[in-house]
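J.: sequence plus predicted model, see below.
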Amino acid sequence: MSGGTTGKPDGKPHYAGHRERLRARFLTAPDVLPDYELLELILFRSIPRRDVKPLAKDLIARFGGLSEVLSAAPERLLEVSGVSDSIVTELRILREAGLRMARAAVIEKEVISSWQELLDYCSASMAHNPIEQFRILFLDRKNVLIADEVQQKGTVDHTPVYPREVVKRALELNASALILVHNHPSGDPTPSGADIEMTRRIAETAKPLGIELHDHLVVGKNRHASFRSLGLI
């Protein structure tokens, strides 16, 4: 039985030529491919004998974009008809590779001169996280990033943060400065009153010990807020 996959005089499935053309276009100009076509290329590996364009479009429509698909929780991906465990694994591998590339662009580098790369890394790591996450970037005396650690994970709108624990960890790492980062799953990076109060308490706890708080970044879906730029530090 053909299963409706041939449709060509040479007996090849109808999607074979499409895959060859899409791969050629990618190799020539990868940056011009829309999200769904790039996702098709990813799905080729997990689904070798089926037209994957409908699934790619379904995933983009469901989650909003390629980065959102790559960041989606496995259980949510599996809710989409046609998504298997192997597809989820493939997407998670690609996400992890992307995060490691972004992290390599900032770790052990002077943060001020790599500020955009730092913002890109924070956004890639946290922008699409469905729960609030609090992480700390620890810097040495030359503002070189020496550690990036997730301190707490909370709920959709709250993460408990303890200033003494933050400062204790900074002392253990011999850090001279900190950058606080957390995400707002709602997508709006506007600092809340609780964010402002928590930041003030951390700054006041760190300062007498010679640890400077450089900034506190709040990451939303498509933008971020900087406490320093807002005059809150």
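T.: Thanks, I have it.
J.: only C-alpha atoms from now on, for both contacts and neighbour counts.
T.: Fine.
J.: strands along the chain, start to end?
T.: The residue ranges that make up the strands of the chain, judged by DSSP state E, are 133-139, 145-153, 177-183, 212-219, 224-226.
J.: now those strands as TSV including distance to Ser71 and mean neighbour count?
T.: Below are the strands of the chain laid out as TSV (distance: least, Cα to Cα, whole Å; neighbours: other Cα atoms under 10 Å):
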stretch	distance to Ser71	mean neighbour count
strand 133-139	14	23
strand 145-153	16	16
strand 177-183	14	24
strand 212-219	15	23
strand 224-226	18	19
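J.: can you put those strands in JSON lines and add distance to Pro191?
T.: Supplementary listing: these in JSON lines, determined by distance: least, Cα to Cα, whole Å:
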{"stretch": "strand 133-139", "distance to Pro191": "13"}
{"stretch": "strand 145-153", "distance to Pro191": "18"}
{"stretch": "strand 177-183", "distance to Pro191": "10"}
{"stretch": "strand 212-219", "distance to Pro191": "7"}
{"stretch": "strand 224-226", "distance to Pro191": "7"}
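J.: out of those strands, which is closest to Glu110?
T.: Of all these, strand 145-153 sits nearest to Glu110, with 6.5 Å by Cα to Cα.
J.: list the helices and strands that closest one packs on?
T.: Packed against strand 145-153, as judged by 3 or more Cα pairs under 8 Å, 6 or more residues apart in numbering; DSSP states H and E, are the following elements: strand 133-139.
J.: okay, pairing it with this:
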Amino acid sequence: MFTWQAQACGMTQRRAFHETRSLFEGDEAPVQPLPAGKLPSYIADHRKRLRARFLEGGAAAMPDYELLELVLFRSIPRRDVKPLAHALLAQFGDFNRVLSAPPERLAEVRGVGEAVITDLKIVEAAAHRMARARVLQRHVISSWDAILDYCHTTMAHRETEQFRVLFLDRKNVLIADEEQATGTVDHVPVYPREVAKRALELNASALILVHNHPSGDPSPSQADIDMTRQIQAAGDALGLTLHDHLIIGKSSELSFRAQGYL
């Protein structure tokens, strides 16, 4: 849900993600405490096999817990990390939610220290950077699937609402993507005047609003609908086109334009 101030103009959007698992259950290292000193051969061999399988088949060849183990190998070089991988997935649900979990929530899981949190956040940042590179300076219409992927990657698994604005030039090329506000689990403040001011600073001609629904349901509230119409009217007065408002849920997104709200 949005709150807003009747000022100059503004925007919002939402969407989500899903992962599949493959059947590779036979190569797990036994769950047991490790002795001090040299890493036991069964753990070293397990790590070697997982790395080889990843190099041969990529992420599609591995279930979530094994992909997470590969990340944890670097964070915790002297311990069997399979139990920790399972604990993280049990706590947060899937690989994407583990990466996007707030550091303070990650720290609540036994066995997670600064090294683990840092490495998980590095992987998350790399994923965001790569997804963003696929859409910036690209024509929005021809890159629409990439836009949706980017929004899902950056917003679908957040535990609080986030409001972003995608700024486009006269040729509908994405020139900037900026977070305007972060809120609570069901509310984010939106300031139309600030959105309009930033659009003018960037010499933008059009906007796409994006916000996420942490509940997972991308259905718009009446407040979302009212806010979008207020922003559209304000944009019209300033010569700014509102192309769409995307709401990002856990596994799907809703387009205001596709649903007839714009």
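T.: That came through, no problem. Since the structure is predicted, the reported quantities are computational estimates derived from the model, not experimental observations.
J.: nearest to Ala102 of the first structure, of the strands of the first structure?
T.: Comparing those against Ala102 of the first structure with Cα to Cα, the closest turns out to be strand 145-153 (12.5 Å).
J.: residues in the second structure aligned with that closest one?
T.: Here strand 145-153 of the first structure aligns to the second structure at residues 174-182, judged by TM-score structural alignment.
J.: give me the mean deviation of that stretch from the first structure.
T.: Here stretch 174-182 of the second structure is compared with the first structure after superposition; its mean distance to the aligned residues, by mean Cα distance after the TM-score superposition for the first structure, is 0.8 Å.
J.: contacts only, for whatever residue of the second structure lines up with Leu213 of the first structure.
T.: Mapped onto the second structure by TM-score structural alignment, Leu213 of the first structure lines up with Leu242. By Cα atoms under 8 Å, 6 or more residues apart in numbering, Leu242 of the second structure lies in contact with 206-209, 231-232, 235.
J.: let's go with 7 Å and repeat that
T.: With contacts defined as Cα atoms under 7 Å, 6 or more residues apart in numbering, the neighbours of Leu242 of the second structure are 206-208, 232, 235.
J.: hmm, which of the residues you listed are common to the first structure?
T.: When those are mapped onto the first structure and checked using both residues aligned by TM-score structural alignment, their matches' Cα atoms under 7 Å, the preserved contacts are 206-208, 232.
J.: the aligned residue in the first structure for Ser75 of the second structure: neighbour count?
T.: When the first structure is aligned by TM-score structural alignment, Ser75 of the second structure is paired with Ser46. Other residues lying near Ser46 of the first structure total 19 when counted by other Cα atoms under 10 Å.
J.: could you do Val32 of the first structure as well?
T.: Neighbourhood size, Val32 of the first structure [other Cα under 10 Å]: 11.
J.: give me the number of residues near Thr205 of the first structure?
T.: 17.
J.: do the same with the one 5 residues further on
T.: Using other Cα under 10 Å, Gly210 of the first structure has 12 other residues around it.
J.: what of the one 10 residues further on?
T.: By the other Cα under 10 Å criterion, the neighbourhood of Gly220 of the first structure contains 22 residues.
J.: from Ala131 of the second structure, how far out is Gly111 of the second structure?
T.: Gly111 of the second structure sits 30 Å away from Ala131 of the second structure when distances are taken as Cα to Cα, to the nearest Å.
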